Structures are given as C-alpha cells and as structure tokens.
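[1] The sequence isn't on hand, but the structure is:
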C-alpha cells in the first residue's frame, strides 16, 4: 500500500460548463430523443465528482482478480448494476465493436467537410471545444457554415449526435485535456440504430473501461479514463447499509438523479485520508451487498464454457469475473 500512496491519477473533477449549457439548450425540445440515445447518462452532468474516494479505492483494487479486496470481502461493479444506474439495456443486445474512423469519416458522420487543419483526427481524437463551437450553440451552424456539407435541418440531427459524442467523451470515456475519442462516433451511430435493426448495448463497454482504468492506474497510469462518476455512485451505494424501504421508495426512476435522496442519511468521509481509513476498517457486515432497487432474475455470471466473460471495451477486451461477487446478486 505504501507504493500506491504515491499514485494520484487525474480524472474528471468538474463538469465542463459548456457541456452543461449544451444539455440545457438541447433538452428543451429534444430530451426524449436524447433519453432514448443515452438513457440516464446525461444525469452524470449533475454529479459532484469525488476524486478522494476514487483515489482511496485504487489502493484496494486487485488487477489480477479484478475486484476490490477489503478486510474480509471482495466487491466489484457488475453489468447489472451499471445498467441499472444508466437505464440502458444489456439483455438480448449485441456488444458494440468500436472502430477508429479515418479523419474524413468522422467529420462526414457529422455532416462536415474534410478539414486538413485537424491533425489530431489522424491520432484518433478531437478537442471538446471543436465540437462545442460547431454544434453547441443555436447559431453554430451559421458561424461555421463553410465547414458543413449539410442543410441546417440536417445539422439539427447531427447536433444531437455531436452532443452524445461530447458527453461520452467528457464524462464516460474521458481523455486528458479535453480530448474526445473519435471512436465514439461509431458508438453513437450504433446507439442510434433504427428500430428494425438489432439493438446494441454500451453497458459492457462502460464497465470494461472502468475496470481497465482501475488496473492501469494501479500500475502507474496518471489519468483515469473510465467513468469515475459512475464508480463513485456505485461505491457509495454499497458502503451505506440501509433498510430495504429506502431503496423501495426512492429507488424507482432515475437512479443517478435520486441517488442523493437515497444516501441522505449516509455520513460520508470528507478527504482522501478519511476515505482511506474508512475503507481500511470496512467489514462485510457494514455494507449493502445487494442494491434492492436492482432486479437480477437473469444475471450474467459466467461465459458459456469458461468462468469469466470477455467484455468488448473501447480499447480491447477486458476479462470480467462476476462469480467472485455473487453476494451482490443476493447469492451466497
């Protein structure tokens, strides 16, 4: 643990006010469309980041067993829990396979012309401010008219997709210094599939990125590229032992939005040292094993012919072993 004390990875510590303003503007007329596309992920915008908790949790992550190891128990986020938080399905859905688009493909997917002044596209990223300046405001189309090869009516649809890319790239799959992974263009395209096409799920990809980020940060990576906002919500839900009634009455609807009401009686540690002490002393009898707002009649706990599951992440495959945390499904 002494070696880990020197680790202090960067992560999302505040939500970009431009992203928040973009969301406020869009949801006036298109909230239903965004909800269908992103589920409850837009509510991450209102979450107050807790980097002290995430940095303390890193000291307890076992990158070999892929669980948090505490004094007398193991704990790990599951597909079912992530799906419940973000209100997006995973059952009977195909896992997404990400692709790195060519620079012209990414721009074309947003109704834009090729732009040779953007070398970052060849490296697989674009800056948030590029997307915001061209799609984030009502007059963005007219301000950058020469860069588009679409009508203003078509731009309105592209604007929705650009927001989804920006939100995923800022809060769910963040990169350092405001960079947005252009692979997310394909992810958003798959999320927007027509009703007559097979439904695809982003849930395994989100979980894979969280788990991979935990492992690489334990090994020295200095930026947490997983969704630290979801991870902190998940952790606090388990660290607060409460009566079933709290989840029954406050667990319906949006799990991210009503999270503060469910946790209102939880006295959370304040700083890094306080969280570190809390986690060192945490015992199995003091945690919420199964989240009562979560229904798991068809929980996925193993592959067809192996004890682990391979999750397709944004940057490769991530092993996932829910058999090690069966108590989170109400099993012993």
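    Happy to help now that I have it. Just so it is clear, the model here is predicted, and its values are computed rather than measured. Numbers count the residues shown, from 1 in each chain.
[2] hey, let's count contacts and neighbours off CA atoms from now on
    Noted.
[3] Return the set of buried residues in the longest helix along the chain.
    Identified as the longest helix of the chain according to DSSP state H is helix 17-38. The neighbour-count check on helix 17-38 (16 or more other C-alpha atoms under 10 Å) flags 19, 22-23, 26, 34, 37-38 as buried.
[4] Generate a markdown table for those, with distance to residue 200 as supplementary columns.
    Listed next are these as a markdown table, based on distance: C-alpha to C-alpha, whole Å:
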| residue | distance to residue 200 |
| --- | --- |
| 19 | 25 |
| 22 | 26 |
| 23 | 24 |
| 26 | 24 |
| 34 | 16 |
| 37 | 11 |
| 38 | 12 |
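[5] Nearest to residue 190 among the residues you listed?
    residue 37 (9.6 Å; C-alpha to C-alpha).
[6] quick one, what contacts that closest one?
    164, 188, 191-192 (C-alpha atoms under 8 Å, 6 or more residues apart in numbering).
[7] Check residue 137 too.
    22, 25.
[8] Please repeat the previous calculation with a cut-off of 10 Å.
    By C-alpha atoms under 10 Å, 6 or more residues apart in numbering, the contact set of residue 137 is 18, 21-22, 25-26, 143, 159.
[9] I'd like the distance between it and residue 218.
    Distance of residue 137 to residue 218, computed by C-alpha to C-alpha, to the nearest Å: 39 Å.
[10] list the buried ones in stretch 36-45?
    Buried-residue list, stretch 36-45, by 16+ other C-alpha under 10 Å: 37-42, 44-45.
[11] can I get those residues in a markdown table with distance to residue 311?
    Shown next, in a markdown table, are those (distance: C-alpha to C-alpha, whole Å):
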| residue | distance to residue 311 |
| --- | --- |
| 37 | 21 |
| 38 | 20 |
| 39 | 20 |
| 40 | 21 |
| 41 | 20 |
| 42 | 23 |
| 44 | 23 |
| 45 | 26 |
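[12] now, the most widely separated pair of those?
    Greatest spatial distance among the buried residues of stretch 36-45 (C-alpha to C-alpha): 37 and 45, at 15.8 Å.
[13] where do the strands sit along the chain?
    Counting by DSSP state E, the chain has strands at residues 61-62, 67-69, 74-75, 94-95, 125-127, 179-181, 200-201, 309-313, 316-320.
[14] quick check, distance from stretch 98-108 to the centre of its chain.
    Relative to the centre of its chain, stretch 98-108 is centred 22 Å away, using C-alpha atoms, centre = their mean, to the nearest Å.
[15] Take this one as well and set it beside the first:
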C-alpha cells in the first residue's frame, strides 16, 4: 500500500472510532436462537485488473488536471497504489457472516459504513443522502458512451462488445482516448469511468461494463457512488461465503484500506 494512502487511513481514525462505538451500541440484529450455517472455508478468487497503465497515465498528468479530478471525483486515484494481498484477503473473507452482513473478529463485529468509505475516498462534497438509484428508463450503452467521451455514436457502436450477460468496451479503447483527447474535462471523465470499471466494479476484467456508465452519469449529478460500492461488496462477499467459493466482484483495494484503518 502506498504511503500516501496510509496517511489517509490515519486521518480516518475518528470516523473509525465513531463507527465501532455505534455498531457496538446497536447490538445484535438477528432473531434470538438463529444459527448461522457457513462453509468451513471459502475458496475465493480475488483476481484483479492490472493497473500499471492507469498509474502511468495518472503519473504523467500535470497538477491542474489532477486537481480537477480531485474536485469532481475525490481520491479515487489513490486506490491504484493499493496492492491486494491475496492471502490476507482470502483470510479476511472467512470472517464475513452473510446473515449478519458483517465481519466477526473474535467478540468484535465490524462492517464498513457509508461514513467511513466517504471519508477514505474524500467524497464529502457529494450529498451523502443522495444515493445512486437506477432509473427505469435508460439510454443505450452507445449513447451513454457518446455522452461521456464526446465521440460520435458511430464510433461508440463500433466498439461495443457482448461479454457474458452484459455489454462492454475494452479498456484499451478508453486508454487510447485518454492519451489523445485535447479536452481536459473529458480526459478526467474518461479516466474516472476507467477507474470505476477497472478498480471499483471489476465485473468484466479488462473491460468497461455498461452498468458502470450508468452509475457514472448519476454520480455526476451530485449522487455518491459509495452506497453502490458497499452494496456490491456485501453482495459479493455473501455470495462467495454461502457458496463456499467464487470470484469477489467489488473494490478489494478499498475494503483492505478500511481493514487497515481499524487494525
């Protein structure tokens, strides 16, 4: 983990203390007499995307572009420096209880909160009470790409691929766009979309997923992405624990940063 992010973990100490105290006061949320039934060991796949190209792009940006990114999207780039310790992550998952939706370390129950994640990502400018809600009617994936990238619809349609049960575009497409686009705001937007897809919601490795473009659109309207990040984290952890195996589809970097902030 990069030293810069370790400093931010220390800054989060007061929020961690508040979170631990609040969770302790709330007490048990499961009906008395309930027994949790879990696999003895979960074989979890924590395969992540390779971030070197994203790190190189960020390192080459000048201060003005970086400040514009921070102002609009918080501290997302710091996640690129967080290396996922697969052994630690594998062991950490064994302490997740999907019935309680929390980690149980001995006699201590802990779970990431909205306040902690917002503090770690420096998303205080965003209205915390406005969670992302998926609308009933959506633009096509190609039209959303046009809106975000500023490219033509013909360009977008030609690059959309079907991968599994969802539509995607290869990360290489956006990588090339970031390198050549003259508009700084558009470069910031496209890099943000890339980090959301490659780091925060890595459903299709090496690709930008359609669902992330929808989230990106609403985050731009002063909604916070943190509830969606937490929801996907909880869903994936619970699915893997109940099945006894599976690939974690969530932001492993932020979850480990949260763990370091408490221990």
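    Arrived safely, thanks for sending. No experiment lies behind these values; they were computed from the predicted model shown.
[16] picking up where we left off before, could you single out the nearest of the contacts of residue 137 of structure 1 to residue 180 of structure 1?
    residue 18 (14.4 Å).
[17] Show me what that closest one aligns to in structure 2.
    Counting by TM-score structural alignment, residue 18 of structure 1 lines up with residue 53 in structure 2.
[18] which residue sits closest to residue 150 of structure 2, ignoring its sequence neighbours?
    Excluding the flanking residues, the one nearest residue 150 of structure 2 by C-alpha to C-alpha, 6 or more residues apart in numbering is residue 186, at 7.5 Å.
[19] can I assume that neighbour is in contact with residue 145?
    No: with contact defined as C-alpha atoms under 10 Å, residue 186 of structure 2 does not count as touching residue 145 (11.6 Å).
[20] Does residue 82 of structure 2 touch residue 55 like I think?
    No: with contact defined as C-alpha under 10 Å, residue 82 of structure 2 does not count as touching residue 55 (11.1 Å).
[21] Tell me how far the closest residue to residue 27 of structure 1 other than its chain neighbours lies from residue 90 of structure 1.
    Distance criterion C-alpha to C-alpha, 6+ apart; nearest residue to residue 27 of structure 1, sequence neighbours excluded, is residue 34 at 7.7 Å. Separation of residue 34 of structure 1 from residue 90 of structure 1 (C-alpha to C-alpha) stands at 18 Å.
[22] which residues in structure 1 form helices?
    2-5, 17-38, 51-58, 79-86, 103-108, 128-135, 140-143, 152-167, 184-191, 203-218, 228-239, 244-250, 259-262, 272-281.
[23] how about the closest residue to residue 10 of structure 1 other than its chain neighbours, what does it touch?
    Spatial nearest neighbour of residue 10 of structure 1, chain neighbours left out: residue 223 (4.6 Å); criterion: C-alpha to C-alpha, 6+ apart. Neighbouring residues of residue 223 of structure 1 by C-alpha under 10 Å, 6+ apart: 8-12, 174-176, 213, 216-217.
[24] equivalent range in structure 1 for stretch 168-176 of structure 2?
    Going by TM-score structural alignment: stretch 168-176 of structure 2 matches residues 125-133.
[25] Leaving out the residues flanking it, which one is nearest to the counterpart of residue 82 of structure 2 in structure 1?
    In structure 1, the residue paired with residue 82 of structure 2 according to TM-score structural alignment is residue 47. Setting aside the residues directly before and after it, residue 47 of structure 1 is nearest to residue 229 in space (C-alpha to C-alpha, 6+ apart), at 6.9 Å.
[26] Looking for the alignment partner of the one you found in structure 2.
    Checking TM-score structural alignment: residue 229 of structure 1 goes with residue 253.
[27] just residue 177 of structure 1 next, same as before
    Match for residue 177 of structure 1 (TM-score structural alignment): residue 205.
[28] Could you report the distance from its match to residue 100 of structure 2?
    Remark: distance between residue 205 of structure 2 and residue 100 of structure 2 (C-alpha to C-alpha) = 30 Å.
[29] what do you get for residue 87 of structure 2?
    As judged by C-alpha to C-alpha, residue 87 of structure 2 and residue 100 of structure 2 stand 24 Å apart.
[30] out of those two, which sits in the busier spot?
    Using other C-alpha atoms under 10 Å as the criterion, residue 87 of structure 2 and residue 100 rank with residue 100 on top: 15 against 9.
[31] and the end-to-end length of stretch 118-133 of structure 1?
    So stretch 118-133 of structure 1: terminal residues 14 Å apart, C-alpha to C-alpha.
[32] what range in structure 2 matches stretch 72-79 of structure 1?
    Residues 107-114 of structure 2 are matched to stretch 72-79 of structure 1 when aligned by TM-score structural alignment.
[33] quick one, what contacts the most centrally placed residue in structure 2?
    Closest residue to the average C-alpha location of structure 2: residue 200 at 2.6 Å, with C-alpha atoms, centre = their mean. Residue 200 of structure 2 sits next to 76, 79, 193-194, 212, 225, 228-229, 232-233, 249-254 when contact means C-alpha under 10 Å, 6+ apart.
[34] rerun at 8 Å
    229, 250-252.
[35] now swap in residue 184 of structure 1 and tell me
    98, 165, 168-169.
[36] Now rank these by neighbours and give me the top one.
    Neighbour max across the contacts of residue 184 of structure 1 (other C-alpha under 10 Å) = residue 169, 26 neighbours.
[37] could you dump the helices of structure 1 to TSV with distance to residue 120 of structure 1?
    TSV is the format used below for the helices of structure 1 (distance: least, C-alpha to C-alpha, whole Å):
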stretch	distance to residue 120 of structure 1
helix 2-5	33
helix 17-38	21
helix 51-58	29
helix 79-86	30
helix 103-108	9
helix 128-135	11
helix 140-143	21
helix 152-167	16
helix 184-191	15
helix 203-218	22
helix 228-239	25
helix 244-250	45
helix 259-262	38
helix 272-281	36
